[in-house]
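> Pasting the sequence and the predicted model now:
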Amino acid sequence: MSHAFHSLLMDPMLAEFREIAAGLTYDAPRIPVVSNVTGKAAGTEELLSPDYWVRHVRDAVRFADGVATLHELGVTTFLEAGPDGVLTALAQEVLDGADVHLAALQRRGRGETETALTALGKLHTAGRAVDWKPALAALAPDTRRVELPTYAFQRDWYWPDVWGGTVDAASLGLAGADHALVGAWVPLPETGGVVGTGVLSVRTQPWLADHVVSGTVLVP
């Protein structure tokens, strides 16, 4: 930095700075602003005054008070838009133990795109609303959206088709069965009974479709 901001070394330039600030056109903020000059929510008249910005150059930075005020106002998400994550670390220290989420859009020595997307992803997984369309268009224009795989029993069939041919029941530890519905038997040693296993399908037993009520195949 070229100047020792927020110190008495700024005094020689304050008069000239005020003249420049007085020549600017100010607009009322569209979102609330918490001031680092006071550590409290800033009023519109305050932010539209050149004198306020002169104080901003000279006075101490009340960062901790500002972060605490934001949290008192119900803010639980903090996103740092500076060149590094220094303020994110400081805010974490101020809000130690609070249920908040903090992220930095840039990190020194890290790729800008990866860091920004990581920060947005961190907020997204924390339940914060992220508009990904403009974010991806700006940060990763070559990406495209794809649908996640559906649940196995919804819309698409993901199971292998193993019923098209003959299945060797013996290789599965079962006994083959010459039966219209039962494909294999397994004996029950305790009772002497058997358990029959088979597949009911209008593909393998087309005659099942003879019993249809309101579009549903019924098996008596």
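All right, it came through fine. Residues are numbered from 1 along each chain as shown.

> can we go C-alpha only for contacts and neighbour counts from here?
Will do.

> which SSE is residue 195 in?
Residue 195 belongs to strand 194-197 when assigned by DSSP states H and E.

> Next secondary structure after that strand?
Reading on from strand 194-197 to the C-terminus, the next helix or strand found by DSSP H and E is strand 212-213.

> another structure for you, compare them:
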Amino acid sequence: IEVQALSRAFGNTGTCALGSLKGNVGHLDAASGIAGLIKTTLALKNELLPPSLNYTHGNPDIDFTNSPFHVQAQPSPWPRTHDPPRRAGISAFGFGGTNAHLILEEAPLPEPSPTSPHPTETLIISARTPQALEQATDQLATHLRNEQPNLADAAHTLATGRRTFPHRRTVTGNTPDTIAASLESRDPANVLTAHTPANTPPLVYIFSGQGSQHTGMAHDLYQQEPTFRTTVDQCAELLTPHLGHDIRDIIFTPDNRLDQTQWAQPALFTIEYALTQLWHSWGITPTTMIGHSLGEWVAACLAGVFTLPDALHLVALRGRLMQAQPPGAMLNIMADRTTVEAALTDNLSLAAHNGPRDCVISGTHDAIHTFTTHAQENGWATQPVTTSHAFHSTLMQPMVDEFTTAVATTTLHTPHTPFISNITGTWITDHQATDPHYWGNHILSTVEYTTGIQTATTQPGTTLLEIGPGQTFSSLARRILTHTNTQATTLATLPHKRDRRTAPETIQRTLATLWLTGTTPNWTNYYNQQQRRRIPLPTYPFQHKHHWL
């Protein structure tokens, strides 16, 4: 009856294979239709027509000769053709004579995934229990080896298509096989694991100070990340009237002028501010901030004390006025603050207190030379700072009034995000932030970095993220935290200039580590520019348990 009905519907043209699932699973009653749908879907996917089980010859009452149908007795290829697409009909016949019929057509082949802009990919895994995390890790490693999926699509799927649980793991690599090998061996160089707290930990931005700049810093980010590039371009356009030159030429091309403070300060500000906008586009925002010297200007701008145009104007002026001051020198001394301050003469200043035994002094060349000899006699290790001027010393005094007047001509606002003062090492007050004299005194005062880091890490589990080129200031923070036995995580946005890792790889690993420690990125925005797609990956490894009632 069914074949006769199909013959009347289809006519006697072409050819069509018939199959049945009943020989495999028997009568399924209400489930027979969905079972047929699953079988047909798999046939389309695998490009194979499966046989009807145990079929030898047809019912003599069925006139196959005068119909377009034949029973599929053996498996046969069913490859894709460009035109027409493959189609299959599914019939579910009810006992009372009803017939539900569904027609499936093959889905069009997806467009090839675009090439990832990143040389490496970081995949994230999470689970409710340590045992499930280990099983999920093994499942993913096996899948990567067997299926060789597009890595960027796999990373996107895990980040945007899975719920997040407290037991977390990240892995970084450049091919499915290298990531699989790292997962199988739990290679600590590429695999990080953590149990994430329920509450999001405080996130502190550390803005780098002068001395960390180098030509070509973050150039690959400028090429690959539209948000970063747009912000750098915006800053460059705002700076050009004040500098008389395009700051991008000085940052991204070999140019010795980057060592001069009048160029270094606006260059650093531009890179650091653009990094904050990139982090913000990925859903990362600070709880509080601290900057080292110039870095405090980025913090103040981000907190809303200065508008971006005003901040850039004042930073350019600050660098130009400093450049015009008498030359000087700076020296790093590995000794405690009390000892160093006791040895300072009138023409020397403590420029920065960077750690328990890490002080920087400023002054004239002769005074620094004399102090170096004194330090050697006392067994204090010293290291000259590469600079042409004595920052944070009285040699900067002649520029303070002019700079303070310039600050007074701009509109200052109370900060909407707390940040730490270099002058006091504690939270800046609304009065200080909006007082032009504060920003004038900032040029002369000691950078209280040690006290500032201690202030920033009073809450357990704080994460410190350096914003700027290199990792100098996060390394200094780590030493301070080790000395005080404070538990905190220190991360860097960009690699050291001698690091083989690229800026995109470093920031990618840092983003994954932020997720690992409890900060929640906006993964959709992170992958938004890449046009990635979801792909099949292993599902959650439920830990089955038997319970008797």
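Great, that's in hand. Only a predicted model underlies this, so the values are computations on that prediction, with no experimental measurement involved.

> Need the TM-score from the superposition.
The pair, once superposed, lands on a TM-score of 0.62 when counted by TM-score structural alignment, normalised by the length of the first structure; 151 aligned residues with a CA RMSD of 2.3 Å.

> for the stretch 301-450 of the second structure, what spans make up the helices?
Under the criterion DSSP state H, counting those that start in this stretch, the stretch 301-450 of the second structure carries helices at the ranges 308-323, 337-343, 365-377, 397-408, 430-433, 436-441, 449-456.

> residue boundaries of the strands in the stretch 151-300 of the second structure?
167-173, 191-195, 203-207, 288-291 (DSSP state E, counting those that start in this stretch).

> same check, this time on the first structure
Along the first structure, the stretches classed as strands by DSSP state E are 77-80, 101-104, 175-176, 184-187, 194-197, 212-213, 216-217.

> In space, what's closest to the most centrally placed residue in the first structure - neighbours in sequence excluded?
Of all residues in the first structure, the one closest to the mean position by CA atoms, centre = their mean is residue 124, 2.0 Å from it. What sits nearest to residue 124 of the first structure in space, not counting adjacent residues and going by CA to CA, 6 or more residues apart in numbering, is residue 130, at 6.0 Å.

> any idea what the one you found aligns with in the second structure?
The equivalent of residue 130 of the first structure in the second structure is residue 521 (alignment by TM-score structural alignment).

> how near is its match to residue 168 of the second structure?
14 Å (CA to CA, to the nearest Å).

> When these two are compared, which one has more neighbours?
Higher neighbour count among residue 521 of the second structure and residue 168: residue 168, with 24 against 20, using other CA atoms under 10 Å.

> Next, the contact list for the more buried one, please.
Residues near residue 168 of the second structure by CA atoms under 8 Å, 6 or more residues apart in numbering: 124, 125, 126, 127, 133, 193, 194, 195, 196, 516.

> Out of these, which is nearest to residue 527 of the second structure?
Residue 527 of the second structure has its nearest neighbour among these in residue 124, at 14.0 Å by CA to CA.

> helix, strand or coil for that closest one?
Here residue 124 of the second structure is strand, with the state taken from DSSP: H, G, I helix; E, B strand; the rest coil.

> Tell me who's in contact with the nearest residue to it once chain neighbours are set aside.
Using CA to CA, 6+ apart and skipping the chain neighbours, the partner closest in space to residue 124 of the second structure is residue 170 (4.5 Å). By CA under 8 Å, 6+ apart, residue 170 of the second structure lies in contact with 122, 123, 124, 125, 190, 191, 192, 193, 512, 513, 516.

> Report the separation between the alignment partner in the second structure of residue 100 of the first structure and residue 355 of the second structure.
Using TM-score structural alignment, the partner of residue 100 of the first structure in the second structure is residue 488. According to CA to CA, residue 488 of the second structure stands 16 Å off from residue 355 of the second structure.

> Neighbour count for these two, which is higher?
Shown here are residue 488 of the second structure and residue 355; by other CA under 10 Å, residue 355 has more neighbours (24 against 20).

> Surely that one touches residue 449?
Yes. Judged on CA atoms under 8 Å, residue 355 of the second structure makes contact with residue 449 at a distance of 7.4 Å.

> now residue 320 of the second structure, nearest residue through space, not along the chain?
What sits nearest to residue 320 of the second structure in space, not counting adjacent residues and going by CA to CA, 6+ apart, is residue 262, at 4.5 Å.

> And that neighbour, how close does it get to residue 539 of the second structure?
Distance, residue 262 of the second structure to residue 539 of the second structure, using CA to CA: 55 Å.

> same deal with residue 454 of the second structure?
Residue 454 of the second structure sits 43 Å away from residue 539 of the second structure, taking CA to CA as the criterion.
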